[in-house]
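Colleague: From the sequence below, what's the structure:
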Amino acid sequence: MFFNDYYNSPIGNITMASDGGSLCGLWFDGQKYFASTVKGETEDKTLPVFEQTKKWLDIYFSGNEPDFMPKLSLNGSEFRKAVWDILLTIPYGSVMTYGEIAKILAKQRGVAKMSAQAVGGAVGHNPISIIVPCHRVVGTNGNLTGYAGGIDKKISLLKIEKTDVKKLIQKFPKRIN
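Modeller: Model prediction:
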């Protein structure tokens, strides 16, 4: 059984999922792969992990970096988990390219190279948006590329972190406010 709770963020409604003790999902409503890691019955319930996650989100959306992490449970293949672990190392307000992540993975696995496209697939299937910061991943030369929640939300999240979005925007100049 999984449990749900909800958060109304300044950039859209968010659904959270838990196995009862850990956060296992956090999605903008309607985003690609919404609730993909939640299998079986769900029930709306207030849980300590949801209260902690809401506190984390309150701090984050106020423009500050939270100094704690809710307990996470990332469910996916070994490859996806390795990519998500790297996402957790990207500093607040910084970005990393798919290619850089691929190089880190290749080194960790002792292989000559790793596919940046495969990395992109794993990033896109991240089940805990924002907290596992897939929005901090950009294409080659800093191009903003796909985000399961939508490019507009990616831009908003990077702006919240005071990332110099104007330097990153090459494909979407009209979306800058």
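Colleague: C-alpha from now on. contacts and neighbour counts both.
Modeller: Noted.
Colleague: any idea how far the residue in the chain sticking out farthest from the centre lies from residue 7?
Modeller: Distance from the C-alpha centroid of the chain, by C-alpha atoms, centre = their mean, peaks at residue 112 (27.3 Å). Residue 112 sits 43 Å away from residue 7, going by C-alpha to C-alpha, to the nearest Å.
Colleague: Next: residue 21.
Modeller: For residue 21, the distance to residue 7 - C-alpha to C-alpha - is 18 Å.
Colleague: List the buried residues in the one helix or strand residue 108 maps to.
Modeller: Here residue 108, judged by DSSP states H and E, is contained in helix 98-109. Residues of helix 98-109 classed as buried: 98-105 (neighbour count, 16 or more other C-alpha atoms under 10 Å).
Colleague: what's the spacing between residue 120 and residue 152?
Modeller: 18 Å.
Colleague: Compare residue 21 and residue 7 (neighbour count), which wins?
Modeller: Applying other C-alpha atoms under 10 Å to residue 21 and residue 7 shows that residue 7 carries more neighbours, namely 17 against 14.
Colleague: if I pick residue 24, what's in contact with it?
Modeller: 16-18, 37, 72-75, 127-128 (C-alpha atoms under 8 Å, 6 or more residues apart in numbering).
Colleague: Buried among these? Make that a PyMOL selection.
Modeller: Applying 16+ other C-alpha under 10 Å to those, the buried members can be selected in PyMOL as follows:
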select buried, resi 16+17+18+37+72+74+127+128
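Colleague: Turn the contacts of residue 24 into CSV, columns for distance to residue 50.
Modeller: Below are those laid out as CSV (distance: C-alpha to C-alpha, whole Å):
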residue, distance to residue 50
16, 7
17, 8
18, 8
37, 17
72, 11
73, 13
74, 16
75, 18
127, 15
128, 13
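Colleague: before we go on, could you also do this sequence so I can check it against the first one:
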Amino acid sequence: MWTVIESPIGPLRLVEQDGAITAIEFSPFRDGARPIGPEDPDTPVLVAAARQLTEYFAGDRHEFDLPLAPAGSAWQRSVWAQLLGIGYGETASYGDIAARLGKTNAASRAVGTANGANPIPIVIPCHRVIGANGTLTGYAGGLDRKQLLLELESEPLQDALF
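Modeller: The predicted structure is shown next:
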């Protein structure tokens, strides 16, 4: 099942299977890339995901509470689990994630590959991973979207300082 919602970073297709979110896709959608079933915006999981993403984009939600079922290798899932530990408004480098997994900095490239394969962006916050020197690096949704997501998350922190 799937539905499409509008967002400040363009339309997002939310995909559910067996009661869990399996993908969030950026427009333009790659139809046929994976079987997603019929459109049905009224399943409880898709309704909750749409509501929580809307709250996130409004600045009212900093954590998601959704059942997730990202398909990937054991390594990819371990990286994605680490991404969930990067808090709202925070960033980490690929090397930081490698270290959290008990790997050396040499594993940074493998972390980057797994990060880029994340099928549930935003909710599994791969946009919060940046280069070791603080620069924005690749993002499946494009660097413009990554920048917008990071700016969205930094605004409440800036407002609290002034």
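Colleague: what about residue 120 and residue 152 of structure 1, which has more around it?
Modeller: residue 120 (24 against 13).
Colleague: what does stretch 109-121 of structure 2 rub up against?
Modeller: Residues outside stretch 109-121 of structure 2 that contact it (C-alpha under 8 Å, 6+ apart): 21-25, 70-71, 75-76, 79-80, 94, 97-98, 124, 126-127, 138-140.
Colleague: can you point me to the longest helix in structure 2?
Modeller: The longest helix of structure 2 (DSSP state H) is helix 143-161.
Colleague: what's the answer for structure 1, then?
Modeller: helix 48-61.
Colleague: Just to check, the residue farthest from the centre of structure 1 is in contact with residue 102?
Modeller: No: in this structure, residue 112 of structure 1 is not within contact of residue 102 by C-alpha atoms under 8 Å, at 10.4 Å.
Colleague: I'd like to know how many residues surround whatever residue of structure 2 lines up with residue 143 of structure 1.
Modeller: Using TM-score structural alignment, the partner of residue 143 of structure 1 in structure 2 is residue 135. Taking other C-alpha under 10 Å as the neighbour definition, residue 135 of structure 2 ends up with a count of 10.
Colleague: and residue 135 of structure 2, which of the three is it?
Modeller: Three-state call for residue 135 of structure 2 (DSSP: H, G, I helix; E, B strand; the rest coil): coil.
Colleague: residue ranges of the helices in structure 1, please?
Modeller: Under DSSP H, structure 1 gives helices at 48-61, 78-87, 98-109, 116-124, 151-160, 165-168.
Colleague: Can you work out which other helices and strands pack against the third one?
Modeller: Yep, that's helix 98-109 of structure 1 we're talking about. Under the contact definition 3 or more C-alpha pairs under 8 Å, 6 or more residues apart in numbering; DSSP states H and E, helix 98-109 of structure 1 sits against helix 78-87, helix 116-124.
Colleague: Quick check: nearest residue in space to residue 107 of structure 2, chain neighbours excluded?
Modeller: Of all residues not flanking residue 107 of structure 2 in the chain, residue 98 sits nearest, at 5.8 Å (C-alpha to C-alpha, 6 or more residues apart in numbering).
Colleague: actually residue 127 of structure 2, not the one I wrote
Modeller: Using C-alpha to C-alpha, 6+ apart, the nearest residue to residue 127 of structure 2 is residue 146, at 5.4 Å.
Colleague: Neighbours of that neighbour, how many?
Modeller: Neighbourhood size, residue 146 of structure 2 [other C-alpha under 10 Å]: 23.
Colleague: Structure 1: which residue goes with that one?
Modeller: Counting by TM-score structural alignment, residue 146 of structure 2 lines up with residue 154 in structure 1.
Colleague: Report the central residue of structure 1.
Modeller: Centre-nearest of structure 1 using C-alpha atoms, centre = their mean is residue 129, 3.0 Å out.
Colleague: what about the aligned partner of it in structure 2, distance to residue 79 of structure 2?
Modeller: Alignment note (TM-score structural alignment): residue 129 of structure 1 maps to residue 121 of structure 2. The gap separating residue 121 of structure 2 from residue 79 of structure 2 is 13 Å, by C-alpha to C-alpha.
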